[in-house]
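Trainee: Let's see this in three dimensions:
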Amino acid sequence: MGWLTAGDRYEVALVEGRVVARSATASAEGKWERSLPAEIRDRPEVIELQRFAEWLDRHAAECAAQVDNWMVSSLPVPTGLLAQVWPDEAWQAALRDIVVVGEAPDEVGFLRDADASDGLRVVNLDGETVRLTAPAITMPHPVLLPGLEELRTFAAELGVVQGVEQIHRATWPTPGETDGGGKDVVTEFEGAEYRSWFHLSARATSLGYRISGSSVVGPVRDAGRIVNAVVGMSDPYTEEKAWTGGLTWSVEGEQRTLPLTEVGPVAWSEGMRMAAALHAGRPVPEDDAQ
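Mentor: This next block holds a predicted model:
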């Protein structure tokens, strides 16, 4: 994007997500003002650029959220769709280096390009750039990725930085029959104390979860069904402070709480991730911090 005239003395542009100004004189090329001069802050050119910057931020967040949804749900994504959105920088930032899997289990690689005529270009674990021409691919959740540690090691060697957290996403393995048999609640992360219900709910919504009554809910698609991971909260009407409760799972539309042994690997890992994040966000007293 080029520079726009803003008044008689300045030009403005959007640089790295913020509006910057420079003198309109030819000798000032490449030199920016440290802050927007007061005389142009209310200029329509400046306001429009600021609004455009805000839209770009929202768009980038929406792209990342969609890719995260594809990854967590492990749903098939048409390669033609990826080719359509790839020219958009925000989509590229979210999609680049995500691990994708083609029709065969060994068709695995880090996504580097998408083209309508040539398909997807990926870097496989042999370090070779190959094409995937399958009509659809998946971006598996890390608990479903075979050879996850090998992928992490290879990514470190390549200097891969994913726009959407996938291979380095925190994961938890499902419990065995001995650990989970007969139980339907996880108490590992319960008892996190917040200053108020509003602080706890704000923490939850900032992480992308929703509040339903006195619970934090994280819906997850697992094995073709929607499973809700639920962390209880104390009653906002009877308690001054707030605490997190136990973690349970239930199938969308059903009242029954799932036994831990019936919770799928993705729903389990994402539920534990939610509970751990809520626990980690609690205010820590200074004595404990030391």
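Trainee: Please count neighbours and contacts with C-alpha atoms only from this point.
Mentor: Noted.
Trainee: burial count for residue 290?
Mentor: Neighbour count of residue 290, defined by other Cα atoms under 10 Å: 6.
Trainee: tell me the contacts of it?
Mentor: With contact set as Cα atoms under 8 Å, 6 or more residues apart in numbering, residue 290 has no partners.
Trainee: How much space separates it from residue 284?
Mentor: 10 Å (Cα to Cα, to the nearest Å).
Trainee: Show me where the protein has its strands.
Mentor: 4-6, 10-15, 18-23, 77-78, 99-101, 108-115, 119-123, 129-132, 136-137, 193-194, 210-212, 215-222, 225-233, 242-251 (DSSP state E).
Trainee: okay if I get those strands as CSV plus distance to residue 277 and mean neighbour count?
Mentor: Formatted as CSV, those follow (distance: least, Cα to Cα, whole Å; neighbours: other Cα atoms under 10 Å):
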stretch, distance to residue 277, mean neighbour count
strand 4-6, 44, 18
strand 10-15, 34, 20
strand 18-23, 31, 20
strand 77-78, 29, 15
strand 99-101, 24, 24
strand 108-115, 27, 22
strand 119-123, 32, 21
strand 129-132, 36, 18
strand 136-137, 30, 20
strand 193-194, 13, 20
strand 210-212, 14, 15
strand 215-222, 12, 22
strand 225-233, 11, 22
strand 242-251, 11, 22
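Trainee: how about these, which one is nearest residue 169?
Mentor: Between residue 169 and the strands of the chain, the tightest spacing by Cα to Cα is seen for strand 99-101, at 12.5 Å.
Trainee: what comes into contact with that closest one?
Mentor: 107-111, 137-140, 166-167.
Trainee: quick one: which of these is nearest residue 279?
Mentor: Closest to residue 279, out of all of the contacts of strand 99-101 and judged by Cα to Cα, is residue 166, at 21.6 Å.
Trainee: quick one: contacts for that closest one?
Mentor: Counting by Cα under 8 Å, 6+ apart, residue 166 makes contact with 71, 98-99, 141-142.
Trainee: Show me which of those residues are buried.
Mentor: 71, 98-99, 141-142 (16 or more other Cα atoms under 10 Å).
Trainee: The stretch 1-150 of the chain: helices as residue ranges?
Mentor: 44-73, 79-85, 89-95, 148-158 (DSSP state H, counting those that start in this stretch).
Trainee: Mind giving me the packing neighbours of the first one?
Mentor: Under the contact criterion of 3 or more Cα pairs under 8 Å, 6 or more residues apart in numbering; DSSP states H and E, the helices and strands touching helix 44-73 comprise strand 4-6, strand 10-15, strand 18-23, helix 89-95, strand 215-222.
Trainee: rerun at 10 Å
Mentor: strand 4-6, strand 10-15, strand 18-23, strand 77-78, helix 89-95, strand 215-222, helix 265-280 (3 or more Cα pairs under 10 Å, 6 or more residues apart in numbering; DSSP states H and E).
Trainee: Give the buried residues for that helix.
Mentor: Under 16+ other Cα under 10 Å, the buried positions of helix 44-73 are 45-46, 49-50, 52-53, 60, 63-64, 66-73.
Trainee: how about this one, so we can line them up?
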Amino acid sequence: MGWLKAGDGHEVALVDGRVAVRATSGRAAGRQLKTLPKALREHPEVDRLRRLSEWLDRHSASCVAQVDAWMVSSLPVPTGLLGRVWPDEAWRSALRDIAVVGDDPDEVGFLRDATESGELRVVNLDGETVRLSPSTVRLPHPVLLPDLEDLREFAAELGLTQRVEQIYRATWRKPDVEELAQAATSVRDFSGGRFSSRFGLAARASSLGYRVSGGYATSQIRDGGRSTEAAVWIGEPYWDGETETGALTWHDQDGRALALREVGPVAWSEGMRMAAALHAGRVMEEDKTS
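Mentor: Now for the predicted structure:
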């Protein structure tokens, strides 16, 4: 978007997502001003640009959220769809450098370009740029990626950055089935995290993107085609005194508690990630020996 006339002697435009102003007359002509003159703060063009900026921010956030949802669920995404949205800067920013898998599940590459015809350009682990034309691709959850550490090292060598947390996402590997008790339905690794108020813990959960429902912070996860909800107890809904994080449990789409042996690898990792993130905000005990 170019510069728009706003009043006498000024033009405005969106620069890096924010309203900028420059003079068009006098000694400062052509120079961008540090602050918006008071006379322009309520100008219609300035107001229009502000509203556009807010919309662009929401659009960018929604693109990141959608790509994150595709990644967490490892859903197949039509390559033609990626090509159609690629020209949009917000979509491109969310998708660029995401690890994708096409027809061969063992061939992982970092997405660099997509065309409307459904052709993708990716950088593989040999450092070569290759073109793929599968009908769909998956954006795998990192716990499902083979040789994740190698992928991380390679991404660091290339200086790749991801808007959607994938390669460097914190992951937890599910223990072998033999290590889990037959009837166990909960994990208490991150229980006992003390908070000064239940309201503060609920606010932390919401700020991290988790839903607060009743006495729980929850995360909806699609794992292996099955919908699973991970839940961490955070205290009675109307209690605002001290509270502690409780056990982590998983439920199927009918609300049935799952045995730990039934929990899929993605649901396990995402549930543990939520529990760990909540626990990290706890009140730290002072070292009384110092």
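Trainee: about what we covered before: how about the strands of structure 1, which one is nearest residue 160 of structure 1?
Mentor: With Cα to Cα as the measure, strand 108-115 is the member of the strands of structure 1 nearest residue 160 of structure 1 (8.8 Å).
Trainee: with structure 2 superposed, average distance for that closest one?
Mentor: Following superposition, strand 108-115 of structure 1 is found to deviate from structure 2 by 0.6 Å on average (mean Cα distance after the TM-score superposition for structure 1).
Trainee: What range does that strand cover in structure 2?
Mentor: Counting by TM-score structural alignment, strand 108-115 of structure 1 falls onto residues 108-115 of structure 2.
Trainee: Tell me the gap between that stretch and the middle of its chain.
Mentor: Distance of stretch 108-115 of structure 2 from the chain centroid (Cα atoms, centre = their mean, to the nearest Å) equals 19 Å.
Trainee: what do you get for stretch 230-250 of structure 2?
Mentor: 24 Å.
Trainee: cool, and stretch 263-278 of structure 1?
Mentor: Centre to centre, stretch against its chain (Cα atoms, centre = their mean), the figure for stretch 263-278 of structure 1 is 15 Å.
Trainee: Now do that stretch: which range of structure 2 does it align onto?
Mentor: Against structure 2, stretch 263-278 of structure 1 falls on residues 263-278 (TM-score structural alignment).
Trainee: Now that stretch: buried residues?
Mentor: For stretch 263-278 of structure 2, using 16+ other Cα under 10 Å, the buried residues are 263-276, 278.
Trainee: now stretch 138-146 of structure 1
Mentor: For stretch 138-146 of structure 1, by 16+ other Cα under 10 Å, it's 138-143, 145.
Trainee: just to revisit the earlier point, would JSON lines of the helices of the stretch 1-150 of structure 1 with distance to residue 218 of structure 1 be doable?
Mentor: Output for these, formatted as JSON lines (distance: least, Cα to Cα, whole Å):
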{"stretch": "helix 44-73", "distance to residue 218 of structure 1": "12"}
{"stretch": "helix 79-85", "distance to residue 218 of structure 1": "26"}
{"stretch": "helix 89-95", "distance to residue 218 of structure 1": "22"}
{"stretch": "helix 148-158", "distance to residue 218 of structure 1": "24"}
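Trainee: and of the ones you listed, who's closest to residue 220 of structure 1?
Mentor: Closest among the helices of the stretch 1-150 of structure 1, using Cα to Cα: helix 44-73, at 6.8 Å.
Trainee: Quick one: neighbours of residue 90 of structure 2, just the number.
Mentor: Residue 90 of structure 2 has 18 nearby residues by other Cα under 10 Å.
Trainee: if you skip the residues just before and after it, what's nearest to it?
Mentor: Residue nearest to residue 90 of structure 2 in three dimensions, not counting chain neighbours: residue 60, with 5.0 Å by Cα to Cα, 6 or more residues apart in numbering.
Trainee: how about the one you found, what does it touch?
Mentor: 54, 88-94 (Cα atoms under 10 Å, 6 or more residues apart in numbering).
Trainee: Which of these sits closest to residue 233 of structure 2?
Mentor: Scanning these for proximity to residue 233 of structure 2, where the rule is Cα to Cα, the winner is residue 94, at 32.2 Å.
Trainee: Against residue 269 of structure 2, how distant is the closest one?
Mentor: For residue 94 of structure 2, the distance to residue 269 of structure 2 - Cα to Cα - is 22 Å.
Trainee: my guess is residue 221 of structure 2 meets residue 274, correct?
Mentor: No: judged on Cα atoms under 10 Å, residue 221 of structure 2 makes no contact with residue 274 at a distance of 11.5 Å.
Trainee: any common contacting residues for those two?
Mentor: With Cα under 10 Å, 6+ apart as the test, residue 221 of structure 2 and residue 274 both reach residue 230.
Trainee: pretty sure residue 276 of structure 2 is in contact with residue 205, am I right?
Mentor: No: using Cα under 10 Å as the test, residue 276 of structure 2 is too far from residue 205 to be in contact (11.2 Å).
Trainee: Find the residues that touch each one of those two.
Mentor: The contact sets of residue 276 of structure 2 and residue 205 do not overlap (Cα under 10 Å, 6+ apart).
Trainee: now stretch 133-147 of structure 1, how far from the chain's geometric center?
Mentor: Worked out by Cα atoms, centre = their mean, stretch 133-147 of structure 1 lies 17 Å from the chain centre.
Trainee: ignore the last one, stretch 96-105 of structure 2
Mentor: On Cα atoms, centre = their mean, the centre of stretch 96-105 of structure 2 falls 18 Å from that of its chain.
Trainee: got the end-to-end distance for that stretch?
Mentor: Span of stretch 96-105 of structure 2 from end to end, Cα to Cα: 20 Å.
Trainee: related to what we said a few turns ago, from the contacts of residue 60 of structure 2, list the buried ones, please.
Mentor: Buried among the contacts of residue 60 of structure 2 (16+ other Cα under 10 Å): 90-94.
Trainee: Distance check, the closest residue to residue 119 of structure 1 other than its chain neighbours against residue 78 of structure 1.
Mentor: Nearest residue to residue 119 of structure 1 in three dimensions, chain neighbours excluded: residue 133, at 4.9 Å (Cα to Cα, 6+ apart). Per Cα to Cα, residue 133 of structure 1 is found 11 Å from residue 78 of structure 1.
Trainee: Spell out which residues are contacts of both of these two.
Mentor: By Cα under 10 Å, 6+ apart, no residue touches both residue 133 of structure 1 and residue 78.
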